[in-house]
Each structure stands twice: as C-alpha cells, then as structure tokens.
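Peer 1: have a look at this prediction, sequence included:
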Amino acid sequence: MNTLSRREEDTIIKSTKERALKECGPIVREFADCASGRTVSVVWACRGKYRTLQTCMHK
C-alpha cells in the first residue's frame, strides 16, 4: 500500500487548485464581478454564476 507524505499531498492539492483556477479563470471573474459591491444579496443575485463556478472547479 502506497501512501503520500503530507508534503506530497500538499503539493498535489496546490497544483490542482492552480490548474482549476487557470481553467476556470473567466468563470471566476464573472462571479467576482457579480459579487462586487454586494453583501447579503450575492446569495440570490449570483446563484447561477456560483453554481457554474462550482461545477468548473469540481472538474
């Protein structure tokens, strides 16, 4: 049984996040633009963009 060291695990997580942000960059920007200047209303005003962002990041 092979297990990853904590350092290897951290490296994989970091690279995966970087790749997801790169590939989902335009979607992240759309959500950020929608959320900009909002507080509580971001929940319903940007719901669709947030779901799209989650789907992209999950891939």
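Peer 2: Yep, it's here.
Peer 1: for the rest of this, base every contact and every neighbour count on C-alpha atoms.
Peer 2: Will do.
Peer 1: show me the helices in the chain, by range?
Peer 2: With DSSP state H, the ranges of helices along the chain come out as 6-23, 25-35, 42-45, 47-58.
Peer 1: can you lay out those helices as TSV showing mean neighbour count?
Peer 2: TSV is the format used below for the helices of the chain (neighbours: other Cα atoms under 10 Å):
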stretch	mean neighbour count
helix 6-23	12
helix 25-35	16
helix 42-45	12
helix 47-58	15
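Peer 1: okay, pairing it with this:
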Amino acid sequence: MNALSRREEDNLLKATKSFALKKCEPVVQEFANCMDGRFISVAWACKDKLRVVEKCMIQ
C-alpha cells in the first residue's frame, strides 16, 4: 500500500472539499441566509440547517 505525501493529501482534501461545496451549494446557501444578521442566536436558530449541510458534506 502506498502512502500519500503531505502535498498529495492536501491536494486531495482541497479537491474533495471543493466538490462537496459545489454539490451542496443550495443547502450551504440556505444556511448562510439563516446566519445573515445573527450573532449569538445562530447557535439555535440555524441548528437544523447546519445539520443538513453537515449531512450533505459527509455524503
């Protein structure tokens, strides 16, 4: 089994994150809209939307 170099690992992580953000863009945008204008209340007001984003990103 070949191990990845640190650079390869970083590139793979960036590519995977970019792909996930593109795929999950609608739910990320909903979460961002929920956060708009909030500071402390975001913790409970947008909790459900955050879970949807996390679920999408894991897939």
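Peer 2: Arrived safely. Since the model is a prediction, treat every value here as computed from it, not as a measurement.
Peer 1: TM between them?
Peer 2: Overlay of the two chains. TM-score (TM-score structural alignment, normalised by the length of the first structure): 0.96; 59 aligned residues with a Cα RMSD of 0.6 Å.
Peer 1: contact partners for the nearest residue to Ala45 of the second structure once chain neighbours are set aside?
Peer 2: Ranked by Cα to Cα, 6 or more residues apart in numbering and with sequence neighbours excluded, the top spatial neighbour of Ala45 of the second structure is Cys34, at 7.7 Å. By Cα atoms under 8 Å, 6 or more residues apart in numbering, Cys34 of the second structure lies in contact with Val42, Ala45, Cys46.
Peer 1: trace Cys34 of the second structure over to the first structure, please.
Peer 2: Using TM-score structural alignment as the criterion, the counterpart of Cys34 of the second structure in the first structure is Cys34.
Peer 1: how close does that match get to Thr52 of the first structure?
Peer 2: Remark: distance between Cys34 of the first structure and Thr52 of the first structure (Cα to Cα, to the nearest Å) = 13 Å.
Peer 1: distance of the match of Cys34 of the second structure relative to Ala20 of the first structure?
Peer 2: Cys34 of the first structure is 20 Å from Ala20 of the first structure, by Cα to Cα.
Peer 1: kindly report the same for Asp33 of the first structure.
Peer 2: 19 Å.
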